[in-house]
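Visitor: what's the 3D shape of this:
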Amino acid sequence: MTQDYKRIGTEEAFMTPLVVDLFKKGVEDGSISDPGFVGMYKLLFAPDTVKLPLLLDLEEGRIPEMDAAGIDMHVLAQTAPGLQIFDKDTAVGAMPDVNDYLVDVIARHPTRFAGLASIAPQDPEASAREIERARTKLDLGGVMINSHTHDEWLSDEKFWPILEAAEANDMPIYIHPQTPMTGLKAFTDYGIDLAFYGFAVEVSTHMLTIILSGALDRFPKLKFVLGHLGEGLPYWLYRFDYMQYSTDRPNLKMRPNPVKRELPNISDYIRRNIWITTSGMPAPEPIKFATKQMGEDHILYAMDYPYEMDREEVPMTEEGVPDAQKKKFWEDNARGLFHIDGPVGA
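Guide: Coordinates of the predicted model:
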């Protein structure tokens, strides 16, 4: 079969020198004390680590690596935990600089890079304004939110100006994992707080709270994106619907939710409002199952570079995607979701 599509990776991380300096300062002066982040910083972001140069290199090393793997475009997003780990003033002050930096890189390589805006949920109104600027002035195609912000989720209505702006500007919100909330001590006690397990638990729980909060009834056109094949949610669709509260089995079902939902089942919201990517999950059989659960229009490719940079995962992923679906999976779904209108590839 002749390849009639481009390959777009939709969860590809980067950092800016400004954020590296802010991370370093926060760890050294103790203003960032979250134990999960401090551990992640030492592992991934400290000046002598392997990943940091790869996160900072957006041209000389990255583009040849993309070519070698057969990837035509990266949709770039500031790596976790982004600006959300900082105090409000620091985060809001850095927000436009990070997005302007990203746009400058895209301008130098418009066929190789697209991007997601960074925001500071610590100030929902400022973030809402930045979402509008990112779409209308910077031509960015979505928003990256690294799950909780100081142990708070988007299900809290104080963050809903962000959701309102994202819906109004058709900016999908990619919820990327970070370390679980500090109260979940068992995750760090047993070393399962990062990508091994804790990331998926934190994000999937976050997404369920958004659904159950009524946010997707208030903002029915809002789009969310979850990586790692949906952080486990597609596997649970039947269980969610079956275990919804009912009067005949109240001891086994959900407790009554005070928020009235418009759609009958939790799975209806997941299938309507959520798109999933394959970041870090290239195994063919899970891809087939997730596609069956979510529909072929709601699944798209991601590598999760540079945390995952195995060139063999591209042909492995191909095995999970039928030929008739490949163009949607690799290119068209990403184009439509993230507003990628121009040429893609070298």
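Visitor: alpha carbons only for contacts and neighbour counts from here, please
Guide: OK.
Visitor: so where do the strands sit in the stretch 201-346 of the chain?
Guide: 224-226, 274-277, 299-300 (DSSP state E, counting those that start in this stretch).
Visitor: And for the second one, what's in contact with it?
Guide: Just to be clear, that refers to strand 274-277. With contacts defined as Cα atoms under 8 Å, 6 or more residues apart in numbering, strand 274-277 is touched by 10-11, 223-230, 294, 298-302.
Visitor: Let me know whether residue 273 touches residue 219 as I believe.
Guide: No. The pair residue 273 / residue 219 is not scored as a contact, 9.9 Å apart, by Cα atoms under 8 Å.
Visitor: next up, for comparison:
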Amino acid sequence: MTDQGYLRIATEEAFAPPELITRWRSMLADGSSGDPGFDSLWGFYMGDSPRARQIVERLEDLGERRIADMDATGIDRQIIALTSPGTQIFDAAEGTAIAAAANDVLADACRRHPDRFTGLTAIAPQDPERAAEEIERGVNRLGFRGVIINSHTRGEYLDDKKFWPVLEAAEALDTPIYLHPNTPSPRMIEPMLEAGLDGAVFGFAVETGLHLLRMITSGVFDRFPRLRVVVGHLGEALPFWSYRIDFMHTASLRSGRFPHLSALELAPGEYLRRNIWVTTSGMAWEPAILFTRQVLGDDRVLYAMDYPYQSAPTEVSVHDRLPIDAAALRALYQTNAEKVFGLPPSS
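Guide: Below you'll find the predicted structure:
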């Protein structure tokens, strides 16, 4: 327990085993990805700039360097997941094999540092049945506390029924899915790429917000009412659009403009408050944090750092100074994460 009276649990922290980094390098070298977003993002991070080198070195480390960074920024525990795009850029067989290998690496690190690291299960949604099996292995054999899905899989989204075995497994095992950003798919990315807006500056939020909204409006959460989804960056802007989404979704149903759009059991915004939790990753901004807590509820917002992409003590200080009482701050940093990810409660 830190001197503040709460643990700082950071809930969107990334890693990548060296073997995955090597495989991505080979894809960039031979031009085989077929994904301009991947080529843009990882073409930079595989470069030789100081920032790129530091990010890759920290992604690969699951030991003393990571813990030293945590200590330097006041982080007590990381919820660690395979960084984007993870396995989802490969074919089904390779993606499945890489997911299992990465999970073994992360599980070993969590066993070595049980008080500092908690893992999320990486899967390859390209093979939904095998992915469901890996979720079960992650929960029951590796001790993981959630599932990481790096948004779209080769331009396909989880509202497609072919992916429903993944959602069924997550709901049945009562393990949350962390829906993490990916670069926009080839169908979406061109105007963003032209303007340099394809990554974290804008494209990530647009792509992941679209993904989550597709899940809501397609009825995924009516079919899987106990499914829990965590998204970063204060909900990828959806809480800020909630009123307009509800209003226009009702208007669209009434008009019959989209024959494939079906009525839902709840308004879209109600699913945000029932099935969705959000983290503050990359959004250390007091007005936005307070607004999101007001819209979704105090128990729906969790702290995250977004290590190693954003790792600054000043961003921790922003959260420490929020104008909320001690109990609310403890919930933001610690107890909300313990409840969502099923962590043993700390005193």
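Visitor: ok, back up a step: okay, among the contacts of strand 274-277 of structure 1, which ones form the most distant pair?
Guide: 11 and 294 (18.6 Å; Cα to Cα).
Visitor: okay, these two: which has more neighbours?
Guide: Taking other Cα atoms under 10 Å, residue 11 of structure 1 and residue 294 do not tie; residue 11 has more neighbours (31 against 22).
Visitor: Make sure I have this right: the more buried one is in a strand.
Guide: Yes. Assessed by DSSP: H, G, I helix; E, B strand; the rest coil, residue 11 of structure 1 belongs to a strand.
Visitor: What lines up with it in structure 2?
Guide: Using TM-score structural alignment as the criterion, residue 11 of structure 1 maps onto residue 12 of structure 2.
Visitor: which residues in the stretch 51-200 of structure 1 form strands?
Guide: 73-78, 113-115, 117-118, 143-145, 173-175.
Visitor: what does residue 271 of structure 2 align to in structure 1?
Guide: Using TM-score structural alignment, residue 271 of structure 2 sits opposite residue 269 in structure 1.
Visitor: burial count for its match?
Guide: 19.
Visitor: Please determine how far it is located from residue 84 of structure 1.
Guide: 26 Å (Cα to Cα, to the nearest Å).
Visitor: and what of residue 200 of structure 1?
Guide: Taking Cα to Cα, one finds residue 200 of structure 1 at 18 Å from residue 84 of structure 1.
Visitor: What of residue 209 of structure 1?
Guide: Applying Cα to Cα, the value for residue 209 of structure 1 to residue 84 of structure 1 is 19 Å.
Visitor: Residue 44 of structure 1 too?
Guide: Taking Cα to Cα, one finds residue 44 of structure 1 at 17 Å from residue 84 of structure 1.
Visitor: and the two? which has more neighbours close in?
Guide: residue 84 (22 against 15).
Visitor: which position in structure 2 aligns with the more buried one?
Guide: Match for residue 84 of structure 1 (TM-score structural alignment): residue 88.
Visitor: unless I'm mixing things up, its match is touching residue 97, no?
Guide: No. Residue 88 of structure 2 is beyond contact range of residue 97, at 11.6 Å (criterion: Cα under 8 Å).
Visitor: quick one, what contacts residue 216 of structure 1?
Guide: Neighbours of residue 216 of structure 1 in contact, by Cα under 8 Å, 6+ apart: 210, 222, 269, 273.
Visitor: In helices, which of those appear?
Guide: Taking DSSP state H as the definition of helices, these contribute 210, 269, 273.
Visitor: These into JSON lines, with extra columns for distance to residue 335 of structure 1?
Guide: As requested, those are exported to JSON lines (distance: Cα to Cα, whole Å):
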{"residue": "210", "distance to residue 335 of structure 1": "26"}
{"residue": "269", "distance to residue 335 of structure 1": "22"}
{"residue": "273", "distance to residue 335 of structure 1": "17"}
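Visitor: Which of those residues sits closest to residue 104 of structure 1?
Guide: Checking those one by one against residue 104 of structure 1 (Cα to Cα), the nearest turns out to be residue 273, at 30.7 Å.
Visitor: Excluding residues flanking it in the chain, which one is nearest that closest one?
Guide: residue 223 (5.0 Å; Cα to Cα, 6 or more residues apart in numbering).
Visitor: Determine which residue in structure 2 is aligned with that neighbour, please.
Guide: For residue 223 of structure 1, the residue aligned by TM-score structural alignment is residue 228.
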